[in-house]
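> This is a predicted model, with the sequence first.
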Amino acid sequence: MLVALDARVKRGETLTVMGPSGSGKSTLLAYLGGFLDPVFSANGQVSVAGVELTALAAEKRRAGILFQDPLLFPHLSVADNIAIAIPEDVKGRKQRRMMAEAALEDAGLAEFGDRDPDTLSGGQKARVALQRVLMSRPRLLLLDEPFSKLDANLRDQTRQLVFDLARRAGLPVVLVTHDEDDARAAAGQVHKVDLA
């Protein structure tokens, strides 16, 4: 057994799961998100606002996830990287573009919509990836060490932005990390796991 966890995370709060590499932190996120590799088995209940997620396919769980790498699409503009996540019930390219531009402005990236993602700094890419996740209307936010590849100054700024926006959106957040500073910035419950 890698991770055994019993926790309740309120809207706008963060549960931090800490442990060394190989302790099952990312596997836990895969289970929550519905994309656990079939070589693993897991059991338990995961519910958000009364919806039992483990009964749903991954695409129906609406779990937003941020990884260590921002994973922006290189063939799309910055704004289109955000617009692609807007749910299908929002019709019209113009409306979707306006929403993407508003998200960029909210992230301090107004005027960046037409740029190629490769021209952005690491911190800017992280902010675009965050806005893309939030634009998808997630039920919960999963963070897989998303700050680990940023330099110290950018790491602090990006942490602040991620946790502020998650609180504003009222999202329950699960962060996996080995960094004590991440846990302090999250300012929530901390669950420590060890290698089995």
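Yes, it's here. Predicted, not measured: the structure shown is a model, and the values here were computed from it.
> make it CA atoms for all contacts and neighbour counts henceforth
OK.
> moving C-terminal of the longest helix anywhere in the chain, what's the next helix or strand?
Taking DSSP state H as the assignment, the helix of the chain that covers the most residues is helix 152-169. Downstream of helix 152-169, the first helix or strand assigned by DSSP states H and E is strand 173-177.
> now the angle from that next one to helix 152-169?
Here strand 173-177 points in a direction 160 degrees away from that of helix 152-169 (axes from the mean of the first three to the mean of the last three CA atoms, to 10 degrees).
> gap between strand 173-177 and the chain center?
Strand 173-177 has its C-alpha centroid displaced from the chain centroid by 9 Å (CA atoms, centre = their mean, to the nearest Å).
> And residue 102, how far from residue 110?
Distance check for residue 102 against residue 110: by CA to CA, to the nearest Å, it reads 8 Å.
> Let's verify residue 74: helix, strand, or coil?
The assignment at residue 74 comes out as coil when based on DSSP: H, G, I helix; E, B strand; the rest coil.
> all strands for the chain, in order.
Taking DSSP state E as the criterion, the chain carries its strands at 14-18, 47-48, 51-52, 63-66, 140-144, 173-177, 189-192.
> Give me the contact list for the fourth one.
Spelled out, it's strand 63-66. Under the criterion CA atoms under 8 Å, 6 or more residues apart in numbering, residues 32-33, 129-130, 133-134, 136, 138-146 lie in contact with strand 63-66.
> Spell out the residue ranges of the helices in this protein.
Listed in chain order, the helices found in the chain under DSSP H are 25-33, 58-61, 78-83, 93-106, 122-135, 152-169, 180-186.
> and the comparison structure, right after this:
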Amino acid sequence: MHDGIVLDKVALTLGKTSFAFDCRIEPGAVTAIAGPSGAGKSTLLNLIAGFERPQSGHILIAGIDQTLSHPSERPVSVVFQDHNLFAHLDIFTNVALGLNPSLRLSPQDRDRAENALVRVGLAGFGKRMPGSLSGGEKQRAAFARALLRNKPVLLLDEPFAALDTDLRLQMSALLLDLHKENANTVVMITHDREEIARIADRILHVEKGQIATDEAKADYLSRFAAPVSALSGTV
């Protein structure tokens, strides 16, 4: 039994594009999904989350076959680039949805939601509306909601792509803090090589709907290192 995520000969065709994934994602690690646009990175993430269903093969999470499970039944939380906050609900309510979609909250639930806001640096933001928050603050709220769900797998679809450099660094640090605290399995799509260097343990590189390489961070980054010139001499 594998305690992480297994895609066993998973195949899917969307329109004219075919995808075939066969890989294992280590439990408790941060795995980056890299590759060119249109290669199938989001499709891979959506298969794990349950937003897409394979036409063949199996998806296992912590040894349990989740191939036919509804997204709400899977032990995963998802944070997207656009953070998915409801514009008509205040930040506390948006975050508390991670505990109970019906918002029937016990006093203990309310305390947990408040503590999640504190944990991501949004103490005192509960009554504010999403439209009054910056991009980084909205993403922090999305992380607070995922934190409350307390699922063993966290899926991230380019969560920091729309943020400026300083905010990306802050959110990367927050992600690592939460990961160390919860020891969860993190799978993150990113195009940013520096982000991979900061965060990832392993990298799945996707090309043309398949896993082209599965390697440790050092091996992946070494392929992009600037070559050392063998030429020398005097001018």
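Perfect, I can see it now. None of these values were measured; they are calculated from a predicted model.
> Fetch the TM-score of the aligned pair.
A TM-score of 0.88 describes the superposed chains when it is computed by TM-score structural alignment, normalised by the length of structure 1; 192 aligned residues with a CA RMSD of 2.2 Å.
> circling back to that earlier point, which residues in structure 2 does the longest helix of structure 1 align to?
Aligning helix 152-169 of structure 1 against structure 2 (TM-score structural alignment) gives residues 165-182.
> For that stretch, which residues meet the burial criterion?
Taking 16 or more other CA atoms under 10 Å as the basis for neighbour counts, the residues of stretch 165-182 of structure 2 that come out buried are 167-168, 171-172, 174-176, 178-179.
> which one among those residues gets closest to residue 104 of structure 2?
Top of the list for closeness to residue 104 of structure 2, among these and by CA to CA, is residue 178 at 26.0 Å.
> Roughly how far does the nearest residue to that closest one once chain neighbours are set aside sit from residue 206 of structure 2?
Sequence neighbours aside, residue 147 is the residue nearest to residue 178 of structure 2 in space, at 7.9 Å (criterion: CA to CA, 6 or more residues apart in numbering). Using CA to CA, one obtains 28 Å as the distance from residue 147 of structure 2 to residue 206 of structure 2.
> cool, residue 107 of structure 2 as well?
Look at residue 107 of structure 2 and residue 206 of structure 2: by CA to CA, they are 45 Å apart.
> Those two: which is more packed in?
Taking other CA atoms under 10 Å, residue 107 of structure 2 and residue 206 do not tie; residue 206 has more neighbours (22 against 8).
> Excluding covalently adjacent residues, which one is nearest to that one?
Leaving out its chain neighbours, the residue that sits closest to residue 206 of structure 2 by CA to CA, 6+ apart is residue 35, at 5.0 Å.
> So which bit of structure 1 is stretch 79-98 of structure 2 matched to?
Mapped onto structure 1 with TM-score structural alignment as the criterion, stretch 79-98 of structure 2 occupies residues 66-85.
> Name the residues of the matching stretch that come out as buried.
For stretch 66-85 of structure 1, the buried set under the neighbour-count rule, 16+ other CA under 10 Å, comprises 66-67, 69-70, 72, 76-85.
> Considering those residues, which is situated nearest to residue 177 of structure 1?
Comparing these against residue 177 of structure 1 with CA to CA places residue 67 closest, at 11.0 Å.
> from memory the closest one sits against residue 145, does it?
Yes. At 6.3 Å, residue 67 of structure 1 counts as touching residue 145 under the criterion of CA atoms under 8 Å.
> which residues touch the strand or helix carrying residue 219 of structure 2?
In this assignment (DSSP H and E), residue 219 of structure 2 forms part of helix 217-222. Applying CA under 8 Å, 6+ apart, the contact partners of helix 217-222 of structure 2 are 193, 196-197, 200-203.
> Pull out the buried residues from those residues.
Restricting these to buried positions leaves 196, 200-203, with burial counted as 16+ other CA under 10 Å.
> Let me know the closest of those to residue 216 of structure 2.
Once CA to CA is applied, the member of those that ends up nearest residue 216 of structure 2 is residue 202, at 4.4 Å.
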